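Novice: I would like the atomic coordinates for the input below:
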Amino acid sequence: MNNRQVILTAVARNQPATRPMPTLPEPSIERASADGFAQRVEAIGGTVVPISALTDIVSYVQTRFPPPARLVSTLPDLPLGERLSDPLVPGHTLETVDLALLMGSFGVLENGAIWLDSRHLPHRALPFICQHLALVVSSRALVPTLHDAYRRLSPDTFDYGVFIAGPSKTADIEQSLVIGAHGPRSLTVFLLTTDPSR
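Specialist: You can find the predicted model right below:
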């Protein structure tokens, strides 16, 4: 028996006992609480701003990011910032974006995450390379758990997607929490209390 076979035999002999797959919980029947979601987002370093209409965002952003701040928005109905329509723009050209304003598909109460996919994300690097990130999500589009979130995903409707929870942070260095170490220095969630389609 050669060395390779010895190793593979030893690995095969030391496998853990097989276990049945866990039973997934049934879909939640209760709606996720907007207050609970807001508390979770704030607990992980984000800021929640309740709004009743998308136009409420304009004055908030203009007050906090006056010219010459570079703003990029994917909300076509708001007179804010640049529009990115070309997904092939080199990512490093976005490093000077002060604020990226994006529409999220839904939020998750369990961990405060918001789902973004290629339908509302013109460039994959944008939410990670900007200095500050703002996401809009409807309070009607909140789900209680990640299990519920994954049930909502249909991979045939997008070619890229990501959950974003809070601003960039790390505690690797001397167990000291640092915000904005590897990405956005802040996350603002505009929680829309009415249906944006109306």
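
Novice: use CA for all of it now, contacts and neighbours both
Specialist: OK.

Novice: Could I get the contacting residues of the residue nearest the centre of the chain?
Specialist: Central residue of the chain (Cα atoms, centre = their mean): residue 164, 2.1 Å from the mean position. Contacts for residue 164 (Cα atoms under 8 Å, 6 or more residues apart in numbering) come out as 113-116.

Novice: Helix, strand, or coil at residue 128?
Specialist: When classified by DSSP: H, G, I helix; E, B strand; the rest coil, residue 128 comes out as helix.

Novice: My guess is it contacts residue 181. True?
Specialist: No - counting by Cα atoms under 8 Å, residue 181 is not a contact partner of residue 128; they are 11.0 Å apart.

Novice: And those two? Which one has more around it.
Specialist: Shown here are residue 128 and residue 181; by other Cα atoms under 10 Å, residue 128 has more neighbours (19 against 13).

Novice: List the residues that contact that one.
Specialist: 182-184.

Novice: cool, residue 179 as well?
Specialist: Contact analysis of residue 179 by Cα under 8 Å, 6+ apart lists 167-170, 185-186.

Novice: here's the other one to compare against:
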Amino acid sequence: MNSRERILSTVRQNQPISVALPLVTPPDPVAPLSDTFCKGVERIGGQVIRVQDPGRITAYVREAFGPEMDWVSAVDGLAGTRQLDQNLHRGHTLATVELAICAGHFGVAENGAIWVTDDSLPHRALPFLCQHLGLVVAESALVATMHDAYRLLDGRTFDYGVFIAGPSKTADIEQSLVIGAHGPRSLTVFLLADSL
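Specialist: Okay, here's the model as predicted:
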């Protein structure tokens, strides 16, 4: 027996006793999910705009970014000022996108994260290469915790999926926080009212 086999044999003989994972029961939310979600998004550097109608998003973009803003939309029924090639193969061609608005499947109230998959994106690089990012999520699609989020995803498969939480951020040991260092400089979440 060589030294490698001896080490592996020793490790196999000295395994800890297997213990089942604890069942975690998250507490019931004390505030409405939408209020908790809005606070979560703001806490991580984003902002939430509540909208009754997706058409209000276009008006907001004009007001907040100016009428000359060149922006793209990956949301059905919401047309940006610029069209993206639906057959995008090279992500770096998105580097000139100033503002991108994408659809989120659901949001997580406890941390302000939004689940986005490739079926709602023309290219998976879009939410990370744009200067400003807008995500649209329905108020009825909010869940309380990440435990709830993973239960929603249990058993489903995706080619690509990501939780996006806030604009890009980085910090160093001297506690200098930089927003927009590696991705979008801002995140705006458009929270669609349940009445839609």
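
Novice: Need the TM-score from the superposition.
Specialist: Superposed pair, TM-score by TM-score structural alignment, normalised by the length of structure 2: 0.87. Supporting alignment: 195 aligned residues with a Cα RMSD of 2.5 Å.

Novice: thinking again about what came up before, what about the contacts of residue 164 of structure 1, which are in strands?
Specialist: Within the contacts of residue 164 of structure 1, residues falling in strands by DSSP state E are 113-116.

Novice: hmm, back to that, so which of the contacts of residue 179 of structure 1 comes closest to residue 176 of structure 1?
Specialist: residue 170 (7.9 Å; Cα to Cα).

Novice: Surely that closest one touches residue 45?
Specialist: No - applying Cα under 8 Å as the test, residue 170 of structure 1 and residue 45 come out as separate, 11.6 Å apart.

Novice: higher neighbour count, the two?
Specialist: Using other Cα under 10 Å as the criterion, residue 170 of structure 1 and residue 45 rank with residue 45 on top: 18 against 14.

Novice: which SSE is that one in?
Specialist: Here residue 45 of structure 1 sits in a region with no helix or strand, counting by DSSP states H and E.

Novice: Also residue 107 of structure 1?
Specialist: For residue 107 of structure 1, the host element (DSSP H and E) is strand 106-108.

Novice: which among the contacts of residue 179 of structure 1 end up buried?
Specialist: Buried subset of the contacts of residue 179 of structure 1 (neighbour count, 16 or more other Cα atoms under 10 Å): 167-169, 185-186.

Novice: which pair in the residues you listed spans the largest distance?
Specialist: Farthest pair in these (Cα to Cα) is 169 and 186. Separation: 9.7 Å.

Novice: Overlap in contacts, these two.
Specialist: With Cα under 8 Å, 6+ apart as the test, residue 169 of structure 1 and residue 186 both reach 179-180.

Novice: Which of the contacts of residue 179 of structure 1 fall within helices?
Specialist: Assigned to helices by DSSP state H, none of the contacts of residue 179 of structure 1 qualify.

Novice: As a markdown table, these with distance to residue 124 of structure 1 would be great.
Specialist: Compiled in a markdown table, the contacts of residue 179 of structure 1 are given as follows (distance: Cα to Cα, whole Å):
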| residue | distance to residue 124 of structure 1 |
| --- | --- |
| 167 | 16 |
| 168 | 16 |
| 169 | 19 |
| 170 | 21 |
| 185 | 18 |
| 186 | 18 |
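
Novice: Can you tell me which of these lies closest to residue 66 of structure 1?
Specialist: Nearest member of the contacts of residue 179 of structure 1 to residue 66 of structure 1, counting by Cα to Cα, is residue 186, at 16.6 Å.

Novice: Go ahead and confirm that closest one touches residue 165.
Specialist: No - with contact defined as Cα under 8 Å, residue 186 of structure 1 does not reach residue 165; the gap is 10.9 Å.

Novice: So residue 193 of structure 1 is in contact with residue 138, correct?
Specialist: Yes - if you go by Cα under 8 Å, residue 193 of structure 1 and residue 138 touch, sitting 6.2 Å apart.

Novice: Neighbour count: these two, which is higher?
Specialist: Neighbours per residue (other Cα under 10 Å) separate residue 193 of structure 1 from residue 138, with residue 138 holding more: 22 against 16.

Novice: Leaving out chain neighbours, which residue sits closest to that one?
Specialist: Once flanking residues are discounted, residue 138 of structure 1 sits nearest to residue 192: 4.5 Å by Cα to Cα, 6 or more residues apart in numbering.
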